[in-house]
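K.L.:
any chance you can model this:
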Amino acid sequence: MPRPRIVIVGGGFAGHNAARTLYDTLGDTAEVVLVNTTDYFLYMPLLPEVAAGVLDPRRVSVSLSATLPGVHCVLGNVYKINVLERTVNLRTQEDQEVSLSYDRLVLAAGSVNNLLPIPGVTENAHGFRGVPEAVYLRDHITRQIELADLTDDPAERDSRCTFVVVGAGYTGTEIAAQGPLLTDALVRTRPRLHGQRIRWLLLDKAERVLPELDPRLGRTAAKVLAKRGVEVLAGTSIDEATATGVRLTTGRGVASRTLVWCVGVRPDPLVEDLGMPTTKGRIVVDEYLSVPDHPDVFACGDAAAVPDLTRPGELTAMTAQHAERQGRLCARNVAASLGDGERRAYRHHDLGFVVDLGGIEAAANPMGVPLSGLAAKVVTRTYHLIAMPGNRLRVAMDWALDAVQSRQSVQLGLVRSPEVPLDSATPELPDNKPKS
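P.N.:
Have a look, this model is predicted:
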């Protein structure tokens, strides 16, 4: 009898954990295939530290082949899934078309930037969903400080030294907290900029920082931001963006050459093309992470509308914590559908969150216990080292070096602005073929 083939679409927190658990459970009795656009698992929680110059980009890029032995990793962009014929169609990085058949399908396509219909945002803002964006942002910030040092025009200097972050959620707050540490290091070696005002603005329509987390975490983060001079504009967003500034919803204009877009995420558009029921753009699944009327299809992570059994009537949040745990449970339920074990419902109790605010500052609430300062920093970094599937020693070494050495203040020039468009959810397909 041929081995059943299980195809997993997406190599993020959900897909990576599903692939590893499936192979650990089924071994060589099944063929596990993971389809991903890159050959690495991206540990996104540490991306702000890449942008701030603390971590090398390779530290957050964990090799799939090294951490998933026994799993067949296929590089490509999935553009069509036919659930009736049980096929997944993708294009490789060299534009070769590949069709994979499957016996079981796990949809873990993840999420992309959440775009809003605000004039100029798509053209002038940059998101923060991957290594290219983080590397570009670090170069861009460095470039603005260098150009500010060259000009004698006070207005231009002020605009280049003003950095706007929209979205005071998890990612936006960390970027706004880490940013001043980077710009302070850059200005320190440039005497002409001594005394120059460096502005960091953090905007959000919500009335507080980290609105989706415990208010105590938000208060801790707000204190750190205030200490570093970050201007938090609660209840405020932007109405328009240009290459030289933004217009706030209050009507005030802010001259700036930097706009970082961190206004949440939305499920990958691939989900919309499947012809399956969705809610809020996410695939409808039951508590076992199975798609109704499609017993051979499962979904987990940001792409799945998983019912939250701890809060009846609500869906689980689109967080790495949920994605990681759903990926593991989804794998066990897929194995159960093949006769190995029994399926279980997804039920998750919040274990707390950690927010790294740069330097020795952090905010954490492990098991509901609020922590700040050095204690929170220890908990935060310990959590990340445990959660990462690889590169732990290299990450720890970068942290140690950052603690005793000044940050490198050079542009790498590897990523240009056109290569990191904000609307990166629908990459152009070869030969202009439409997605279907």
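K.L.:
use CA for all of it now, contacts and neighbours both
P.N.:
Will do.
K.L.:
the stretch 301-436 of the chain: strands as residue ranges?
P.N.:
304-305, 354-356, 362-364, 371-372 (DSSP state E, counting those that start in this stretch).
K.L.:
next: the stretch 51-200 of the chain.
P.N.:
Using DSSP E, counting those that start in this stretch, strands in the stretch 51-200 of the chain cover 61-63, 72-75, 77-82, 87-91, 97-101, 104-107, 111-113, 162-166, 199-204.
K.L.:
tell me which of those strands lies nearest to Met388.
P.N.:
Evaluated with Cα to Cα, the strands of the stretch 51-200 of the chain place strand 61-63 nearest to Met388, the distance being 8.3 Å.
K.L.:
next up, the contacts around the residue lying closest to Gly313 once chain neighbours are set aside.
P.N.:
Of all residues not flanking Gly313 in the chain, Pro307 sits nearest, at 7.2 Å (Cα to Cα, 6 or more residues apart in numbering). Applying Cα atoms under 8 Å, 6 or more residues apart in numbering, we find Pro307 in contact with Val285, Asp286, Glu287, Gly313, Glu314, Leu315, Thr316.
K.L.:
the structure of the following sequence is requested for comparison with the preceding one:
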Amino acid sequence: MHDPPESNVSRERIVIVGAGFAGYQAARTLSRQLRGRAEIVLLNPTDYFLYLPLLPQVAAGILEPRRATVSLPGTLPRVRLVLGEADHVDLKAAKVHYTGPEGVGGELPYDRLVLAVGSVNKLLPVPGVAEYAHGFRGLPEALYLRDHVTRQIELAATSADPAESAARSTFVVVGAGYTGTEVAAQGKLFTDALVRNQRRGPYGHRPGKPRWMLLDIAPRVLPELDRRLSTTADRVLRARGVEVRTGTSVKEAGPAGVTLDTGEFVETRTLVWCVGVRPDPLVSEIGLPVERGRLCVDAQLNVPGHPEVFACGDAAAVPDLTRPGEYTPMTAQHASRQGTVAGRNVAASLGHGERRTYRHNDLGFVVDLGGVKAAANPFGVPLSGLAAGAVTRGYHLAAMPGNRVRVAADWLLDAVLPRQAVQLGLVRSWTVPLESSSPELARVPGGPGKE
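P.N.:
Predicted structure coming up:
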């Protein structure tokens, strides 16, 4: 075990675990508040912050992969990045144990700790899902899905068996929340364009019209949002040809297709698992009180009984002061704002600034449905069509902490040029297992593992 070299051991050390929405904002806030008066260390498996809402556009070929990322070293001055995954938090010794990208262990002592480890894929006990489904939480998964979908359409065009061609042109998405809805909406447009560009195969046919199915046990798509947004999204999906099956899920998955809980068997080679997320299990293993896997904190994001420990984002059960008795939902909007408050309160605990209480009313939600279609309700005003599309993309540009010009440029190019439908072959199916607790990292066979 070793500790990365440090330049000044006399300063207070703040360790932030995780660079998602919450961790990134906490690091940026502390960098601005303290300006070198404390050592800020950010522990993260990658050197970038991933703007998750843009992943469906990466999978659909609208955006290049790096467009959805923001460099940590390039945008966080006075923050030292340590690459690694946290394995264990020792509260008594005030140390975070981690494993680096090449399998070497290390530890980071801290004076203040911010836990912002986020969430991981939620798995259900459905036979075959772990083996034949793929999640959608990281860049490797998005890149794999783009290659996989392109490959299925190309193989469908060259198959001599109409049944096989139809199976390869069928795509099943489970989970009609934000991610699943956007993946199905963007994916249908993507595959329709792929089929239009296909020449007739050696057996004299093109692949049939791609079939996309969106399943959810809930009674409607986007069940967590306002019903008007749900209705708009449902209408757009159905008009586009997506089969929306509410009150339905997968009973079993296999190499040739999936069996629905209605008894119907759907032949497919593609199962995308977007059922939802659960808090990173790291916080449950610390030994502190949790609420449904989320670390309990007070309204100032402090862990009771441990004034040196703060938590924010999906892994923290933050009291919702706008809805007494409830906790804030696991959304990027809350996570980013909690990160800012956590950063301010950590700085205040070191004598810089004043503590703040976390309180936030939702500003509305946006769902990008591809093309010029979207559903949005900024400040409670329901929008659809072109207006919603403009608001949605404007919101994403404003919310991204960097890379805005490149994202906008890709959107412009996509509007005037055809997409490049090619397989890169960089990510294979076995490198992005659904059960991975770190979807941001591809799992290379034979590579270093955790000790």
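K.L.:
coming back round to it: got the strands of the stretch 51-200 of structure 1 as CSV, with distance to His348 of structure 1 columns?
P.N.:
Shown next, in CSV, are the strands of the stretch 51-200 of structure 1 (distance: least, Cα to Cα, whole Å):
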stretch, distance to His348 of structure 1
strand 61-63, 26
strand 72-75, 29
strand 77-82, 30
strand 87-91, 31
strand 97-101, 32
strand 104-107, 20
strand 111-113, 21
strand 162-166, 30
strand 199-204, 29
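K.L.:
could I get those as CSV with distance to Thr142 of structure 1 and mean neighbour count?
P.N.:
As requested, the strands of the stretch 51-200 of structure 1 are exported to CSV (distance: least, Cα to Cα, whole Å; neighbours: other Cα atoms under 10 Å):
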stretch, distance to Thr142 of structure 1, mean neighbour count
strand 61-63, 23, 19
strand 72-75, 33, 19
strand 77-82, 32, 20
strand 87-91, 36, 19
strand 97-101, 40, 14
strand 104-107, 39, 24
strand 111-113, 24, 22
strand 162-166, 12, 24
strand 199-204, 14, 23
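K.L.:
can you pull out the helices in structure 2?
P.N.:
Using DSSP state H, the helices found in structure 2 span residues 21-34, 55-59, 72-75, 129-132, 139-158, 162-168, 178-197, 227-240, 332-349, 385-399, 404-416.
K.L.:
closest to Val366 of structure 2 out of those?
P.N.:
Closest among these, using Cα to Cα: helix 385-399, at 5.4 Å.
K.L.:
what about Arg238 of structure 2, how many residues nearby?
P.N.:
For Arg238 of structure 2, the count of nearby residues is 12 (other Cα atoms under 10 Å).
K.L.:
against structure 2, where does stretch 108-119 of structure 1 fall?
P.N.:
Against structure 2, the aligned range for stretch 108-119 of structure 1 is residues 116-127 (TM-score structural alignment).
K.L.:
the equivalent of Arg3 of structure 1 over in structure 2: neighbour count?
P.N.:
By TM-score structural alignment, Arg3 of structure 1 lines up with Arg11 in structure 2. Neighbourhood size, Arg11 of structure 2 [other Cα under 10 Å]: 13.
K.L.:
which residue in structure 2 lines up with Leu329 of structure 1?
P.N.:
Per TM-score structural alignment, Leu329 of structure 1 is aligned with Val341.
K.L.:
no no, Glu240 of structure 1
P.N.:
By TM-score structural alignment, Glu240 of structure 1 lines up with Glu252.
K.L.:
and if you look at Gly167 of structure 1?
P.N.:
Counting by TM-score structural alignment, the partner of Gly167 of structure 1 is Gly175.
K.L.:
please consider this matter closed, and thank you.
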